[in-house]
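> Everything below, folded, please.
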Amino acid sequence: MSSHASKKVIYAALVGNFLIAVTKFGAAIFTGSSAMFSEGIHSVVDTGNQGLLLFGMRQAKKPADKMHPFGYGMELYFWTFVVAILIFAVGAGISIYEGIQKTLEPHPVDNIHINYIVLGAAIIFEGFAFSVAYKEFNAARTKDNFFEEIQASKDPTIFTVLFEDTAAMLGLLVALVGIFCADYFQIPELDGIASIVIGVILALTAMLLAYEAKGLLIGEAASPDLVERVEQIAGDHPAIDGINETLTMHLGPRDILLNLSLDFRNDLPAGDLENVVSYLESTIKAEFPEIKRIFIEAQGGTEPSGSAN
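Okay, the predicted model is just below:
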């Protein structure tokens, strides 16, 4: 998926969440609804999260230097992990706290119709942001199973927004049901319980996002299809007797490090070996532009040598 598509999703979510946050807080102040206040906190956290993702994308584009010879691509993974922490600590924490307070000290929700109007508008805004994120997610899908695609994805910007928007839609529905039931049955504690449920939804979202971000941070290999094709390119060359090891790691969504350990023919002259290495590098990069760096190690029958880009 292109960087432009990722930014499109994030900007759509950022604008939508900002507008929703303003309307939710206005309704919460006017009506005294705990669930609406929790939803306002949720939207503020989401707005901040989109800002952090945009910052992470900007940092990831910084060129490599002496201190970071492989570049800054993994900055995006770090800021995705920070987003998960914020959702858990701020969004879930405040929502659960507010819900407990409202349950222990219940008070009726005033001007209930204001909440319905705001929640209805919020569902429309969130639905639009969700549709944009889901459309971009589907455009880049390579697997039929949704959760397998999430696990295989190396671009956290799309699935982060998708997770947030899904949690937001669920939270809005919970708030709507909680406020309605609190008013209809005259049980104001239900408004607080709805806030707690929203907090639990946010906590589960944060844990799932943190799990995915952790895998990217500690280093994930490229897709099996890419590795298989690279080994096929190397194995088909007549100068190579075998492949000892293929190591890959994503340094960013579109930045892969490749290390190949190859068994070259024993009678291959050193000059020819260099030509073969150059051919493999150019051929692999031509087919997979996301492979930015290739290290080739020669083993078996010749003195070890290496080539790096």
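
> hey, let's count contacts and neighbours off CA atoms from now on
Fine.

> Tell me where the protein has strands.
240-252, 255-264, 291-299, 306-308 (DSSP state E).

> Just the angle for the longest one relative to strand 291-299, thanks.
What separates the directions of strand 240-252 and strand 291-299 is an angle of 150 degrees, with axes from the mean of the first three to the mean of the last three Cα atoms, to 10 degrees.

> Which elements pack onto strand 240-252?
Packing partners of strand 240-252 (3 or more Cα pairs under 8 Å, 6 or more residues apart in numbering; DSSP states H and E): helix 224-235, strand 255-264.

> re earlier: can you redo the strands of the chain as JSON lines with mean neighbour count and distance to Leu170?
Formatted as JSON lines, the strands of the chain follow (neighbours: other Cα atoms under 10 Å; distance: least, Cα to Cα, whole Å):
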{"stretch": "strand 240-252", "mean neighbour count": "18", "distance to Leu170": "31"}
{"stretch": "strand 255-264", "mean neighbour count": "20", "distance to Leu170": "34"}
{"stretch": "strand 291-299", "mean neighbour count": "19", "distance to Leu170": "39"}
{"stretch": "strand 306-308", "mean neighbour count": "14", "distance to Leu170": "49"}
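
> Using JSON lines, lay out the ones you listed together with distance to Ala182.
Supplementary listing: the strands of the chain in JSON lines, determined by distance: least, Cα to Cα, whole Å:
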{"stretch": "strand 240-252", "distance to Ala182": "47"}
{"stretch": "strand 255-264", "distance to Ala182": "51"}
{"stretch": "strand 291-299", "distance to Ala182": "56"}
{"stretch": "strand 306-308", "distance to Ala182": "66"}
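
> structure for this one too, so we can compare:
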Amino acid sequence: MSAGGGTRAIVAALLANVGIAVTKFVAFLLTGSSSMLAESIHSVADSGNQGLLLLGGRRAKREATPQHPFGYGRERYVYAFIVSIVLFSVGGLFALYEAYHKWHEKEGIHEWQWVPVTVLVLAIIMESFSFRTAIVESNHVRGKATWAQFIRRAKAPELPVVLLEDLGALVGLVLALIGVGMTLITGNGEWDAAGTAAIGVLLVTIAVVLAIETKSLLLGEGAEADDVARIERAITEGPEVERIIHMKTLYLGPEELLVAAKIAVPSGESADRIAEGINAVEARIRTALPVARVIYLEPDIYSAAKARADADVATAGEGAVIPGRGTDGGEPGH
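As a prediction, this is how the structure comes out:
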């Protein structure tokens, strides 16, 4: 994902939510509708979330330090995870609490009855523009992936977060409109409470999905299968490498991939020739996958017997890490 595309979507959502939050809160003060209060708090939470995403993107650009030699790219994941917590607590749980409170009061909307409907319709229009911006920016990087695949596989958290927030906001506005509309028609405040509860359940669900996805990114994800295959082809397509003994990848940030591999080189090569070969392989990897910015290649002499022995040890240990392994073999290659 380009940083510019994510920033445009965040700014569009921030501007929309600030304006919507103000109008919703005014509507709540005039009508006392719990749906309007829940929606105004939802918009305030969303505005804060967009601010957190912008802050995370800014802090992630800091230069590497001796204490953080790989930089701060993954800080964007930290702030995305905080967003999920804010959405869960401030948005979802508050709406559920307000629904419980309103259900016991069951007060209808007796004054300024036209205000909440007008505000909600205008909010739907404004939120739709924000959602459209997020969809357009996401389509630039989504490729052929479905929306579910894009949200699950995206390494940059901003667009999936904004997409889910905007989707939740639109559905929440519709639920609020139904709750308020039925309250105005029937005079029964239980409809308002039910709409508020539905908004709370919706926000909690979205927050849980975001938390699961950003937790995976925080723990560290490797490259997707297609990208791994591209890296493997780049390594083995030249004469410098006989085969890959084993390889691991890890995203250090949304736009920085670490590649570490033990490669088998022809026996009898001089150190100069091996160094030249490694440089050539690194150049091919970066050409094939520009996001692969940190590359470590360890040359070795491949031994089939050693590879089989290592495979037997790994099977016996059920994948446990074996301390003190030598450098003359490795895990079974591809």
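
> TM between them?
Laid over one another, the chains give 0.96 as their TM-score (TM-score structural alignment, normalised by the length of structure 1), with 305 aligned residues with a Cα RMSD of 1.5 Å.

> re the thing from before, among the strands of structure 1, which comes closest to Val197 of structure 1?
strand 240-252 (34.8 Å; Cα to Cα).

> tell me the angle of that closest one relative to strand 255-264?
170 degrees.

> Quick check: the gap between Thr249 of structure 2 and Ala145 of structure 2.
The gap separating Thr249 of structure 2 from Ala145 of structure 2 is 21 Å, by Cα to Cα, to the nearest Å.

> ok so, going back, quick one, which of the helices and strands packed on strand 240-252 of structure 1 is nearest to Phe128 of structure 1?
Per Cα to Cα, nearest to Phe128 of structure 1 of those: strand 255-264, 30.6 Å.

> now the helices and strands packed on strand 240-252 of structure 1 as a markdown table including distance to Phe81 of structure 1?
Formatted as a markdown table, these follow (distance: least, Cα to Cα, whole Å):
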| stretch | distance to Phe81 of structure 1 |
| --- | --- |
| helix 224-235 | 25 |
| strand 255-264 | 19 |
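
> what's the closest of these to Gln50 of structure 1?
Here strand 255-264 is closest among those (Cα to Cα), at 22.0 Å.

> Check the mean deviation of that closest one from structure 2.
Compared with structure 2 after fitting, strand 255-264 of structure 1 deviates on average by 0.8 Å (mean Cα distance after the TM-score superposition for structure 1).

> which residues of structure 1 fall in helices?
Assigned by DSSP state H, the helices in structure 1 fall at 3-31, 34-60, 75-86, 93-104, 112-139, 146-152, 156-184, 189-217, 224-235, 270-287.

> Output those helices as TSV; include the columns distance to Gln299 of structure 1.
Compiled in TSV, the helices of structure 1 are given as follows (distance: least, Cα to Cα, whole Å):
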stretch	distance to Gln299 of structure 1
helix 3-31	38
helix 34-60	35
helix 75-86	34
helix 93-104	55
helix 112-139	41
helix 146-152	32
helix 156-184	37
helix 189-217	30
helix 224-235	14
helix 270-287	12
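
> who are the neighbours in contact with Ala99 of structure 2?
Ala99 of structure 2 makes contact with 34, 193-197 under the criterion Cα atoms under 8 Å, 6 or more residues apart in numbering.

> go with 7 Å
Listed by Cα atoms under 7 Å, 6 or more residues apart in numbering, the contact partners of Ala99 of structure 2 are 34, 193-194, 196-197.

> Looking at neighbours, which among these is most surrounded?
Thr196 (34 neighbours; other Cα atoms under 10 Å).

> so that residue makes contact with Leu37?
No - contact between Thr196 of structure 2 and Leu37 fails when scored by Cα atoms under 7 Å: they sit 8.8 Å apart.

> burial count for the nearest residue to Ala154 of structure 2 once chain neighbours are set aside?
Once flanking residues are discounted, Ala154 of structure 2 sits nearest to Pro160: 7.4 Å by Cα to Cα, 6 or more residues apart in numbering. Using other Cα under 10 Å, Pro160 of structure 2 has 25 neighbouring residues.

> how much space between Pro160 of structure 2 and Phe94 of structure 2?
From Pro160 of structure 2 to Phe94 of structure 2 the distance is 23 Å (Cα to Cα).

> Repeat that for Ile245 of structure 2.
53 Å.

> mind checking what Ile87 of structure 1 lines up with in structure 2?
In structure 2, the residue equivalent to Ile87 of structure 1 is Leu87, according to TM-score structural alignment.

> Looks like that match contacts Ala207 (just checking).
Yes - Leu87 of structure 2 is within contact range of Ala207, at 5.7 Å (criterion: Cα under 7 Å).

> Tell me which of the two has more neighbours.
Neighbour totals were compared for Leu87 of structure 2 and Ala207, and Leu87 leads with 29 against 25 (other Cα under 10 Å).

> Let me see the contact set for the more buried one.
So Leu87 of structure 2 contacts 45, 203, 207 (Cα under 7 Å, 6+ apart).

> Just give me the neighbour total for Leu162 of structure 1.
23.

> And Gly219 of structure 1, by the same measure?
Using other Cα under 10 Å, Gly219 of structure 1 has 15 neighbouring residues.

> Next one: it relative to Val277 of structure 1, how far apart?
26 Å.

> what's the answer for Tyr134 of structure 1, then?
41 Å.

> for the nearest residue to Leu93 of structure 2 once chain neighbours are set aside, what are its contacts?
In this structure, Leu93 of structure 2 finds its nearest non-sequential neighbour in Gly200, 6.3 Å apart by Cα to Cα, 6+ apart. Gly200 of structure 2 makes contact with 91-93, 95-96, according to Cα under 7 Å, 6+ apart.

> Let's see that with 10 Å instead.
Under the criterion of Cα atoms under 10 Å, 6 or more residues apart in numbering, the contact list for Gly200 of structure 2 reads 38-39, 42, 87-99, 172, 194.

> Repeat that for Asn49 of structure 1.
When contacts are counted by Cα under 10 Å, 6+ apart, Asn49 of structure 1 touches 10, 13-14, 43, 55, 79-80, 82-84, 86-87, 160-161, 164.
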